[in-house]
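Chemist: Task: produce atomic coordinates for the following.
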Amino acid sequence: MGPTKLSGAQGRKRKKQQEADNIVQAKQWQKLGWVKKVDPSTTALPLQQVSHLTGLKDALQDIRDTGIDVILDEASNICAATSLEIDCFFEEKRAKKRKRLTLEETALQGWSLNTSRDVRHYVLPDNMTALIPQPEICAAQIFLLVVICSAVANLEARAAIRDTWGSSPIVTNTSLGIKVAFLLGDTDNSTIQDQVDEEAAQYGDVIQEGFLDTYNNLTLKSVMLLKWVTTYCQTATPSYVMKTDDDMFVNVDNLYRLLRVRSVGTSLLVGSLICSARPISDTRSKWYAPKYMYSGRIYPNYLSGTGYIMSGDTVGRLYRAALTIPLFHLEDVYVTGMVARAAGIRPRDNPSFTYARRRLDPCLYRHPSVVTSHRLTPAELRRIWGLMRSPDLDCTGFTAPTTSTRSPGKHKNVASVRKSNKCF
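Modeler: Below you'll find the predicted structure:
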């Protein structure tokens, strides 16, 4: 007996029921970490039926082969794809929300939708990756290692730091165990590279890693900092490591006193704390963050990348955790927020650190309450340093302005709609 023939109405009804069953089944498999490709009935580009269960990775490749991109959240939940949009079902700790990501979302330069964000692919933890390693920096025991993340072309900024706070008497006093070093990425400009090679040979304080030195690669630079300290300072682990930038003033004297009054502890991560900051969706912003990079409403609390302090053990814990967390291009949010949270380390605020530019007053920069100031040009750095060191400077009666201990909501990664800081 041949197959039973169905009327047109019966056929349409059965097809509709089959489509509904397929969608229900796909959602059930989604929860189990498996997937089946289905035709959601109205897509302009139908999906071919997969006749058997397959591993998540293989299924994703099958879907991509149809010309449709698939976006996954951090938990690797599968999305139901159509030709116009991708409906993703994200399961979060506190709530389950349905989010819709359009294919028209602007990609981040250097980190497109399909670019791997596995940190291990770039950091290569099993390989020696430094182009200029400078292992002698950690040849002896160090109390404080200050690592300045510097753009490869910023030779003048590095020179200004060497001539000012980077060579203050407390730094040059070798008995105190303070070292200052610069961390650079790679460049395809042979002239600049020749200058960097000469600079490194002359001063012995330039570390260069093999990633392309761009703004959207700053996270790689910070993770490479963690890798370098973990790799080259194993026998002489610094008590403390400071990460800062080449447009910063650092009062090393005040920082040294601040660290000396406390017993060397563990799990320290301290700087200028940013709380309840929201991702910026404006593609014109320097700090634009597409949803495929971060799907949450707010960032975890984090420290401004302009300057923060880590205890020696924190460096290793952050490095190991970073190898397991998908890369995010805003390095301070990533390292001191996402990675720190995964490592079980809580970032803490200290009002001596700021991401703001302080007024150029030598009495202010000498004041015991000041450790950092931001956005100084090399010329300004030299000028304020000269005024600070002048024997004629009289700061009698000077009172430093009151500094908020927490972000007032004007940091680069805080949405303009945020009215008040929410650090508790």
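
Chemist: Going by C-alpha atoms from here, please, whenever you check contacts or count neighbours.
Modeler: Fine.

Chemist: Val171 and Lys179 touch, don't they?
Modeler: Yes. If you go by C-alpha atoms under 8 Å, Val171 and Lys179 touch, sitting 6.6 Å apart.

Chemist: who has more neighbours, these two?
Modeler: Lys179 (22 against 19; other C-alpha atoms under 10 Å).

Chemist: wait, isn't that one in contact with Ala140?
Modeler: No. Counting by C-alpha under 8 Å, Lys179 stays clear of Ala140, with 10.3 Å between them.

Chemist: Remind me which helix or strand Glu199 belongs to.
Modeler: Counting by DSSP states H and E, the element that carries Glu199 is helix 190-203.

Chemist: compare with the first, here's sequence two:
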Amino acid sequence: MFPLMIRNFQIGKSETVLEEPKPALRNKSIEKHQRLPYIYDYTINEPDKCKDGAPFLILLITAERWQKEARQAIRQTWGKEDLLPGVKTLRLFLLGKDNKWTDDANKSLVEESQAFHDIIQQDYLDTYRNLTTKVLNGLSWVATHCPGASYVMKTDSDMFIGTEYLINSLLKPDQPPRLNYFTGSLFINGRPIRNTDSKWYMSPEEYPENDYPLFCSGTGYVFSAGLAGKIVEVSPSVRWVYLEDVYVGLCLKKIGVQPVAPPKGTDFNIWRVQYTDCGYSRIVTSHGLSPGDIISQWNQMQRNKHTCVSTDEQKPSSK
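Modeler: As a prediction, this is how the structure comes out:
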């Protein structure tokens, strides 16, 4: 499952650089993480994203190569890096590789990367059962290339994220960043699904225990950026499971950090939320949106959010 790392392709700010790995030239953080068997070399990287200063929030978005429309929708809406004046955010799409891609598909991805500088691609196969690999590699990138960030949010490409609400109401950039903080849609009594027809089936061989640890849904969770390196460091001693959110919960338990429910009123929704102008201006996540839905609902919310009075609007409902 974890092949040897063979090469290191990096996309710079102005050109594509292809070179063989040179371990002696890597800094200590990269060297340390690349000794782990499931931290892969980059085929596309943005190592200088934080050179102009550490961001307040990093958005780590899992995606696949073919989801170009979704990436573009996110760039135009909740993933804008200049969304809030004075609050530095950073957007990164996490991708693996597929040996069936054509040369034209790979060329298109390289061109997209050179245009937007927000794609991180590594040498693992991009499959659902490699989602834990994808997220761990993203956390390794944070720890290696942007350790001074305040917070990270991991989410998916079919999500609507209330970035402004998240930053102003939950993370609060005018206050000192919290340490060892982890929150999202909290699963308190999660249990492995033994039904083989389920997408989330977990065999007794993979996970023999009857209960999962505390964990937050992988649709969107937020955490202190300093936890990224701690999770990567402890990961070799944690039983590997393909459900990324459960695996991160296992790592947090190992390092003694307990995920917490978000404050009342900051909604992390694991299902799609029925759109209302004021409702969407006061949620963190809504799940299962198409690129067109993301753009249209974002634009409508921007037009009408300033007319909302929080005490008068009811919470949105899920469907």
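
Chemist: re earlier: next structured bit after the helix holding Glu199 of structure 1?
Modeler: Using DSSP H and E, the helix or strand that follows helix 190-203 of structure 1 in sequence is strand 206-212.

Chemist: So which bit of structure 2 is that following strand matched to?
Modeler: The aligned range for strand 206-212 of structure 1 in structure 2 is 119-125, by TM-score structural alignment.

Chemist: what sits up against the matching stretch?
Modeler: 2-3, 5, 40-46, 92-99, 113, 130, 133-134 (C-alpha atoms under 8 Å, 6 or more residues apart in numbering).

Chemist: Quick one, which of these are buried?
Modeler: Using 16 or more other C-alpha atoms under 10 Å as the burial test, the contacts of stretch 119-125 of structure 2 include 5, 40-46, 92-97, 113, 130, 133-134 as buried.

Chemist: and these, which of them are in helices?
Modeler: Within these, residues falling in helices by DSSP state H are 113, 133-134.

Chemist: Now render those residues as CSV, adding distance to Tyr124 of structure 2.
Modeler: Output for those, formatted as CSV (distance: C-alpha to C-alpha, whole Å):
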residue, distance to Tyr124 of structure 2
Ser113, 18
Thr133, 8
Lys134, 8
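
Chemist: Closest to His33 of structure 2 out of these?
Modeler: Checking those against His33 of structure 2 with C-alpha to C-alpha, the nearest one is Thr133 at 13.1 Å.

Chemist: I'd assumed Tyr38 was in contact with that closest one.
Modeler: Yes. Between Thr133 of structure 2 and Tyr38 there is a contact under C-alpha under 8 Å: 6.5 Å.

Chemist: Could you list which residues are in contact with the residue nearest the centre of structure 2?
Modeler: What sits nearest the mean C-alpha location of structure 2, by C-alpha atoms, centre = their mean, is Lys154, with 2.5 Å. For Lys154 of structure 2, the contacting residues are 59-62, 218-222, by C-alpha under 8 Å, 6+ apart.

Chemist: Redo the residues you listed as CSV? Include distance to Asn304 of structure 2.
Modeler: Below are the contacts of Lys154 of structure 2 laid out as CSV (distance: C-alpha to C-alpha, whole Å):
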residue, distance to Asn304 of structure 2
Leu59, 25
Leu60, 28
Ile61, 27
Thr62, 30
Gly218, 29
Thr219, 26
Gly220, 25
Tyr221, 27
Val222, 27
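
Chemist: what secondary structure does Asp247 of structure 1 sit in?
Modeler: coil (DSSP: H, G, I helix; E, B strand; the rest coil).

Chemist: That one pairs with which position in structure 2?
Modeler: Counting by TM-score structural alignment, Asp247 of structure 1 lines up with Asp158 in structure 2.

Chemist: which residues in structure 2 form strands?
Modeler: With DSSP state E as the criterion, structure 2 has strands at 8-11, 16-19, 42-44, 57-62, 89-97, 119-125, 151-156, 159-161, 182-187, 215-224, 267-268, 283-287.

Chemist: Give the aligned range of stretch 8-19 of structure 1 in structure 2.
Modeler: Stretch 8-19 of structure 1 covers no residues of structure 2 once aligned (TM-score structural alignment).

Chemist: and if you look at stretch 273-290 of structure 1?
Modeler: Counting by TM-score structural alignment, stretch 273-290 of structure 1 corresponds to residues 186-203.

Chemist: Report the buried residues of the matching stretch.
Modeler: Using 16+ other C-alpha under 10 Å as the test for burial, stretch 186-203 of structure 2 gives 186-187, 192, 202.

Chemist: ok, now stretch 281-294 of structure 2?
Modeler: Using 16+ other C-alpha under 10 Å as the test for burial, stretch 281-294 of structure 2 gives 281-289, 291, 294.
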